[in-house]
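Peer 1: I need the structure of the sequence given here:
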Amino acid sequence: MNFKSYDILSSLVPGFIMLLSYLPFLGFEYNKDYVIGYTAIAFGLGYLLNILSSLLEEFYFFSWGGRPSCNLLAGKGMWKIKQYNHSKLKNHLISKTNNPSPCNKELFSIAMRTVFSMKDTRIEDFSNSYAFSRTMLTCSILSTFVIIANYYDDWRAYLSLIVVILFWYRAKQRGYYFSKEVLQIYSKIENI
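Peer 2: Down below sits the predicted model:
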């Protein structure tokens, strides 16, 4: 099994945040003598957060107004992120399938299959960035529940709701950036 630095950091960072927010909730205090044990637990919690964030992805798509990839192919974007050649791109992708009425999800999977077969693209970085943002969103939501349950009488605990909103926006933005990068690379490959 090969671990990349991204794999380790993407699990450790959210895992440590969860661990530190849950320790007081479970009645424990942080003890610097247990840092190696905490690291192992944090990695496991981070891995669990990756799983949960993947399971919650459909809910996140719903809260964002749809899948970023499908929205871009439909001509919808967010703020500065738009796919201007979406009509030509969609028609080209439709010509690549035997399905008489393919959905945007199917069309995007055709583009992804092509793009992920290419070397020397930034697509893996965009994919990792989106996955990390989605995991941090899940982490912030779960941590906020615990922080508010533990410190409901302290107004500062409610500041964690602002963090959830910011992470929600960032994960949505990263989803759009990833989808746009896939479509941009596909457009370049196919000269669209």
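Peer 1: C-alpha only now, for contacts and for neighbours.
Peer 2: Noted.
Peer 1: so what's the residue nearest the centre of the chain closest to, chain neighbours aside?
Peer 2: By CA atoms, centre = their mean, the mean C-alpha position of the chain lies nearest to R134, the distance being 2.8 Å. For R134, the nearest residue in space outside its immediate sequence neighbours is A171; the separation is 5.3 Å by CA to CA, 6 or more residues apart in numbering.
Peer 1: Correct me if wrong, but the one you found is in a helix.
Peer 2: Yes. According to DSSP: H, G, I helix; E, B strand; the rest coil, the state of A171 is that of a helix.
Peer 1: for M18, what are its contacts?
Peer 2: A42, L45, C139, L142, S143 (CA atoms under 8 Å, 6 or more residues apart in numbering).
Peer 1: One more, please, to line up against the first structure:
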Amino acid sequence: MEFKYYDVLSSLVVGYVLLVIGMYAFQIEYNSDYTVAYLAMAFLCGYLINAVSSLLEPVYYFTIGGKPSNRLLNDGTEKHGKFYHFFIPRNTGIRKVRFYETTAVRKLLLEGIENENPKEDRLFGRAMRAVNGNQDSRVPDFNAHYALSRTILTTVLISATLVIYTNPSNWQSYLSIVLILICWNRYKERAYYYAREVLNEYLKKHKE
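Peer 2: You can find the predicted model right below:
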């Protein structure tokens, strides 16, 4: 069976990390005679982590203030009024990931849609369908990076829970909370990078 780089990173690596941390937490001694079995268990753990990550995605979106694609496509007109952005430049996103073309991309995405107020999910889905077939775009790479960051966040979250649960009296166990925050912030950035790349690629395609 041939593994692609994403399969190795998202399944074997994170699965092996969780397996080792689980063995440490429950004081199970590592046995080198079972290396092949450990690899199989690691892949299974990684597969399950990917499944859990997908289930937790709505929760992660809630913790970062909403779905990035929705926020990048929301021009704030409903909240601030039509003339608000006449004086203040329109931008959406977070501090490290800004998107200034919300009005332009919304105008393009709304073409041919009968519904006057379609949901942002529908607009972003239209943009995704338009750019996913482009072999020269960076969208697949950004999507893989986002999925990997989501998987790593879930791995660290589960691992930290195991370590704290099995060693509640050890103050060093609570240092894992710092790792959770670091991975959560990276996940947030990757989510916005991916959404922005899809919209930028959509604009680029229409300009061409």
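Peer 1: what sits against the residue nearest to R134 of structure 1?
Peer 2: A171 of structure 1 is in contact with Y130, S133, R134, L137, counting by CA under 8 Å, 6+ apart.
Peer 1: Any figure for the gap between the third one and E190 of structure 1?
Peer 2: Taken as CA to CA, to the nearest Å, the spacing of R134 of structure 1 relative to E190 of structure 1 amounts to 30 Å.
Peer 1: do the same with the second one
Peer 2: In this view, S133 of structure 1 and E190 of structure 1 are 30 Å apart by CA to CA.
Peer 1: And those two? Which one has more around it.
Peer 2: Of the pair S133 of structure 1 and E190, S133 is the one with more neighbours under other CA atoms under 10 Å, namely 23 against 12.
Peer 1: residues contacting the more buried one?
Peer 2: If a contact means CA under 8 Å, 6+ apart, then S133 of structure 1 has F167, R170, A171, R174 as its contacts.
Peer 1: So which of those residues is the closest to E106 of structure 1?
Peer 2: Ranked by distance to E106 of structure 1 (CA to CA), the contacts of S133 of structure 1 are led by R174 at 20.6 Å.
Peer 1: Y174 of structure 2 maps to what in structure 1?
Peer 2: Superposed on structure 1 with TM-score structural alignment, Y174 of structure 2 falls opposite Y158.
Peer 1: got the contact list for that match?
Peer 2: Counting by CA under 8 Å, 6+ apart, Y158 of structure 1 touches I148, Y152.
Peer 1: From G66 of structure 2, how far off is the alignment partner in structure 2 of K80 of structure 1?
Peer 2: Under the alignment (TM-score structural alignment), K80 of structure 1 pairs with K96 in structure 2. Shown here: K96 of structure 2 relative to G66 of structure 2, a distance of 16 Å by CA to CA.
Peer 1: Between these two, tell me which one has more neighbours.
Peer 2: With other CA under 10 Å as the criterion, K96 of structure 2 and G66 differ in neighbour count, and G66 comes out ahead with 13 against 8.
Peer 1: Distance of that one relative to K205 of structure 2?
Peer 2: 27 Å.
Peer 1: Check the secondary structure at P118 of structure 2 for me.
Peer 2: Taking three-state DSSP, the label given to P118 of structure 2 is coil.
Peer 1: Trace it over to structure 1, please.
Peer 2: Under the alignment defined by TM-score structural alignment, P118 of structure 2 is paired with P102 of structure 1.
Peer 1: quick one: the residue lying closest to K188 of structure 2 once chain neighbours are set aside from A195 of structure 2, how far?
Peer 2: Across the structure, with CA to CA, 6+ apart as the measure, the residue nearest K188 of structure 2 apart from its sequence neighbours is I64 (6.4 Å). Using CA to CA, I64 of structure 2 is found at 14 Å from A195 of structure 2.
Peer 1: who's more crowded, the two?
Peer 2: The neighbour count for I64 of structure 2 versus A195, taken as other CA under 10 Å, is higher for A195 (26 against 16).
Peer 1: what residue of structure 1 matches up with the more buried one?
Peer 2: Superposed on structure 1 with TM-score structural alignment, A195 of structure 2 falls opposite S179.
Peer 1: Would you mind confirming that that match is in contact with S69?
Peer 2: Yes. Proximity of S179 of structure 1 to S69 meets the contact threshold set by CA atoms under 8 Å, at 5.0 Å.
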